[in-house]
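*Asks:* I would like the atomic coordinates for the input below:
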Amino acid sequence: RSVNRISMGVQTFDDRLLKSIGRRHSAQKAREAVEILRRAGFENLSIDLIFGLPGQTLKDVERDVMEFLQMDLPHLSIYSLQIEPESVFGKQGVHPCDEDLEADMFEWIIRTLKESGYEHYEISSFAKPGRYSQHNLAYWQDRDFFGFGPGASGREQGQRYHIDSRGQRIPEETDGPFEALMMGLRTQFGVDLSSFREKYGWDPGRRYADVIKRYAPHFCEQDGRLFLDENGREILNTILVDMLPEESCE
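*Replies:* Modelled structure (predicted):
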């Protein structure tokens, strides 16, 4: 029970905000669920939180993180709210959080969790030393994983797929090398260059030499791995756009 991780989508401990984003559970129900799992012997627990919610303040985020710390859980995934045009919020015309406020929120989150002994080992993930999400590491380290049930996604022999409502596997278009770089650079472990060259037949350090030079203060190469420092991971999307072929950016 201490090996397999259970992750719970709490999102926030503020009932007002939970209601505003259409969640059916309450903050108290989330707290009770954590305690039920603990009493049942499950110790390897993680929760998901969201920041940048409509109407959320920095103080709201601080309360959410402090409540997580009081729970003394080994892992936290915390994401900024992304509003896509075809999502419910997008169709409702909900405006995204002010960029400066969102940046302040994330900087406070990183600083507070690191001061509390958590490793910021992936852009949106924090863990007590060594308590990384083994399931998610499969995504980030270019390994295969299985998806089960309608709506799930997986990858087998490098081919991504999703499962439709009839339970059928539907192959998805996959750019394996770029995906491996994108996912690996999200983490503090980066990309294993030897494994990458063996698998894909080319060296990202050479192909993207200009981009690496452009962002030189953030790129590091050590023990055969190419990785970004913490500030570099915060601007990963910008770096990845510069890595895309010109025709992909049109």
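*Asks:* drop to CA atoms for contacts and neighbour counts, all remaining ones
*Replies:* Will do.
*Asks:* Residues touching stretch 129-145, excluding its own?
*Replies:* 5, 74-75, 117-119, 121, 126, 154-158, 179-180, 183-184, 186-187, 191 (C-alpha atoms under 8 Å, 6 or more residues apart in numbering).
*Asks:* Throw together a PyMOL command that grabs the buried residues out of those residues.
*Replies:* PyMOL command restricting those to the buried ones, with burial defined by 16 or more other C-alpha atoms under 10 Å:
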select buried, resi 5+74+75+118+119+121+126+154+155+180+183+184+186+187+191
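*Asks:* can you tell me which of the contacts of stretch 129-145 are in strands?
*Replies:* Mapping the contacts of stretch 129-145 onto strands (DSSP state E) picks out 75, 119, 121, 126, 154, 155, 156, 191.
*Asks:* In the protein, mark out all the helices, start to finish.
*Replies:* All helices of the chain, identified by DSSP state H, fall at 15-20, 27-39, 58-71, 88-92, 99-115, 134-140, 176-184, 193-200, 204-207, 209-214, 230-234, 236-243.
*Asks:* Quick check: buried residues in the first one?
*Replies:* If you call a residue buried by 16+ other C-alpha under 10 Å, then helix 15-20 has these buried ones: 17, 18.
*Asks:* what do you get for the last one?
*Replies:* Residues 236, 239, 242, 243 are the ones in helix 236-243 that count as buried (16+ other C-alpha under 10 Å).
*Asks:* picking up where we left off before, and the helices of the chain: which comes nearest residue 49?
*Replies:* Evaluated over those, closeness to residue 49 peaks at helix 58-71, with 7.9 Å, by C-alpha to C-alpha.
*Asks:* ok, now which ones touch residue 116?
*Replies:* Contacts of residue 116 by C-alpha under 8 Å, 6+ apart are residue 69.
*Asks:* give me every residue that touches residue 3.
*Replies:* Residues near residue 3 by C-alpha under 8 Å, 6+ apart: residue 44.
*Asks:* Identify whichever of the helices of the chain lies nearest to residue 81.
*Replies:* So among the helices of the chain, helix 99-115 is nearest, using C-alpha to C-alpha, at 9.5 Å.
*Asks:* Now show me the structure for the sequence below, then we'll compare the two:
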Amino acid sequence: MTHDASAPPLIYGGAAQSPRAALAVLPPLALYIHIPWCVRKCPYCDFNSHTASPVLPEEEYVDALLADLDQDLHAVYGRELSSIFFGGGTPSLFSAAALGRLLKGVEQRITFAADIEITLEANPGTFEQEKFIAYRALGINRLSIGIQSFQEEKLKALGRIHNGDEALQAAGMARQAGFDNFNLDLMHGLPDQSLDDALSDLRQAIALKPTHLSWYQLTLEPNTVFWNQPPALPEDDTLWDIQEAGQALLAEHGYAQYEVSAYAQAGRAARHNLNYWSFGDFIGIGAGAHGKLSHPDGRIVRTWKTRLPKDYLNPAKNFQAGEKALPNEELPFEFLMNALRLTQGVDSRLYPERTGLPLESLAQRRLEAEQSGLLQVEPSRLAATERGQLFLNDLLQNFLS
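*Replies:* Just a heads-up that it's a prediction; the model follows:
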């Protein structure tokens, strides 16, 4: 595939930049691969996903992904990949042969860490035992399974293609396919959901013994069916009761909360997502994928790729739709928007290491956030208080330029 390798010019925000310190150590590097097709678009989903045709253009898309990656290699600087994440859409719609060719092509271009984490998103309605055994044989060693609910009426309300029985069987099938590390995605605050309904779903998920649970509240996002035709959602008091009781239940069963909506057994936090939240680097390839890459001279550049699959597959169009070098004044917010999602925050030394800016440049705004009770008074860490975690947007306002 011969896409034009030229890229749009860098967009700089604000006035002329004062120089930033060179980065002595570049962050860990991850790869995000976006596969944009689903069997059916869910009414709550605002991700870049599109209803699949009967025959997917697997070969053409894999060719495009590798050509896209080739154009980003100049910014990799010989680093190795610590993790890969196949997101979507529904990546498990692709055959093992297509994903195998893609992974082989990626490894020919970038060295894999010896303990690389490779995650594939999958939905219960796409589970085929032989296909998942083949995925595991490729080196994919972690699954993220989109359950959302085990209750038939809730699944129908969410527009999901699987039923309750398929949701229950998915974890067992993952284990039989050789996956000993997998996440279950579960929502709460669903249409007409009671506290008992929500806890029933959570107990069922815990009983399946996943190593990781993503448990988060349904929100109505613009440009979705639910935004234009909102369902009847639980009252705020019920939502608060669900949150409190659910967190207690997860803790009781050994699932430690390490991020706003992420809970894991000991040693099983998602390394790929931890890299995002600690302001690590990631290449993003695929339709609509985003990336963030640091350079030795101190530049930190965000990129985004052409969104529509038909445009991404069009040789006359660029893969890259745009890029932006982050200016100094945006870095405090950019860094903390990620780091403060972690319940334990991050070591304060990570701020200068990842941004090239002195920690002292945060001092005044940090003091104000501490005095408001939203940021912990802890010199060696940047971490939200319990109240700050509840009012994270308010906390982050302190660091907006």
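*Asks:* Residue 59 of the second structure matches what in the first structure?
*Replies:* Aligned by TM-score structural alignment, residue 59 of the second structure pairs with nothing in the first structure.
*Asks:* What is the neighbour count of residue 59 of the second structure?
*Replies:* Other residues lying near residue 59 of the second structure total 15 when counted by other C-alpha atoms under 10 Å.
*Asks:* wait, doesn't it sit right on residue 98?
*Replies:* Yes - Residue 59 of the second structure lies in contact with residue 98 (C-alpha atoms under 8 Å); the separation is 6.8 Å.
*Asks:* Burial check on the residue nearest to residue 308 of the second structure when sequence neighbours are not counted, number of neighbours?
*Replies:* The shortest distance from residue 308 of the second structure to any non-neighbouring residue, by C-alpha to C-alpha, 6 or more residues apart in numbering, is to residue 287 (6.1 Å). Neighbourhood size, residue 287 of the second structure [other C-alpha under 10 Å]: 30.
*Asks:* Can you find the partner of residue 287 of the second structure in the first structure?
*Replies:* Under TM-score structural alignment, residue 287 of the second structure pairs with residue 150 in the first structure.
*Asks:* Just list the residues touching that match, thanks.
*Replies:* With contacts defined as C-alpha under 8 Å, 6+ apart, residue 150 of the first structure is in contact with 163, 164, 165, 166, 167.
*Asks:* and the gap between the most centrally placed residue in the first structure and residue 44 of the first structure?
*Replies:* Nearest to the mean C-alpha position of the first structure, by C-alpha atoms, centre = their mean, lies residue 124 at 4.1 Å. The gap separating residue 124 of the first structure from residue 44 of the first structure is 18 Å, by C-alpha to C-alpha, to the nearest Å.
*Asks:* What distance do you get for the closest residue to residue 24 of the first structure other than its chain neighbours to residue 235 of the first structure?
*Replies:* Among residues not flanking residue 24 of the first structure along the chain, residue 18 sits closest, at 7.6 Å (C-alpha to C-alpha, 6+ apart). Distance of residue 18 of the first structure to residue 235 of the first structure, computed by C-alpha to C-alpha: 29 Å.
*Asks:* Residue 143 of the first structure too?
*Replies:* Per C-alpha to C-alpha, residue 143 of the first structure is found 24 Å from residue 235 of the first structure.
*Asks:* cool, and residue 23 of the first structure?
*Replies:* Computed as C-alpha to C-alpha, the residue 23 of the first structure to residue 235 of the first structure distance reads 30 Å.
*Asks:* what about the counterpart of residue 192 of the second structure in the first structure, neighbour count?
*Replies:* With TM-score structural alignment as the criterion, the equivalent of residue 192 of the second structure in the first structure is residue 55. Residue 55 of the first structure: 11 surrounding residues under other C-alpha under 10 Å.
*Asks:* OK, contacts around residue 55 of the first structure?
*Replies:* If you count contacts by C-alpha under 8 Å, 6+ apart, residue 55 of the first structure has them with residue 17.
*Asks:* In stretch 46-62 of the first structure, which residues are buried?
*Replies:* 46-54, 56, 58, 60-62.
*Asks:* can you list these in TSV and add distance to residue 105 of the first structure?
*Replies:* Formatted as TSV, these follow (distance: C-alpha to C-alpha, whole Å):
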residue	distance to residue 105 of the first structure
46	20
47	18
48	16
49	13
50	11
51	7
52	8
53	11
54	13
56	10
58	6
60	10
61	7
62	8
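*Asks:* Now, those residues that are in strands?
*Replies:* Using DSSP E, the buried residues of stretch 46-62 of the first structure in strands are 46, 47, 48, 49, 50, 51.
*Asks:* buried stuff in the helix or strand containing residue 63 of the second structure?
*Replies:* Using DSSP states H and E, residue 63 of the second structure sits within helix 58-72. Across helix 58-72 of the second structure, burial judged by 16+ other C-alpha under 10 Å covers 58, 61, 62, 63, 64, 65, 66, 67, 68, 69, 71, 72.
*Asks:* list the helices and strands that helix packs on?
*Replies:* The contact analysis (3 or more C-alpha pairs under 8 Å, 6 or more residues apart in numbering; DSSP states H and E) places helix 58-72 of the second structure against helix 96-109, strand 281-285.
*Asks:* Identify the residues contacting the longest one?
*Replies:* Where contact means C-alpha under 8 Å, 6+ apart, the residues beyond helix 96-109 of the second structure that reach it are 58-59, 62, 65-66, 69-70, 73, 131-132, 134-135, 138.
*Asks:* ok so, going back, with respect to residue 34 of the first structure, which of the buried residues of helix 236-243 of the first structure is nearest?
*Replies:* residue 236 (32.9 Å).
*Asks:* what about the counterpart of the closest one in the second structure, distance to residue 34 of the second structure?
*Replies:* When the second structure is aligned by TM-score structural alignment, residue 236 of the first structure is paired with residue 392. Going from residue 392 of the second structure to residue 34 of the second structure by C-alpha to C-alpha gives 28 Å.
*Asks:* and if you look at residue 401 of the second structure?
*Replies:* Counting by C-alpha to C-alpha, the gap from residue 401 of the second structure to residue 34 of the second structure is 32 Å.
*Asks:* Which one of the two is surrounded by more residues?
*Replies:* Between residue 401 of the second structure and residue 34, residue 34 has the larger neighbour count (other C-alpha under 10 Å), namely 23 against 10.
*Asks:* Wait, the more buried one touches residue 87, no?
*Replies:* Yes - assessed by C-alpha under 8 Å, residue 34 of the second structure is found in contact with residue 87 at 5.0 Å.
*Asks:* Tell me which residue of the second structure matches up with the residue nearest to the centre of the first structure.
*Replies:* Residue 124 of the first structure maps onto residue 261 in the second structure, by TM-score structural alignment.
*Asks:* returning to what we had before: so who does the match of residue 236 of the first structure touch?
*Replies:* Applying C-alpha under 8 Å, 6+ apart to residue 392 of the second structure gives the contacts 340, 341, 384.
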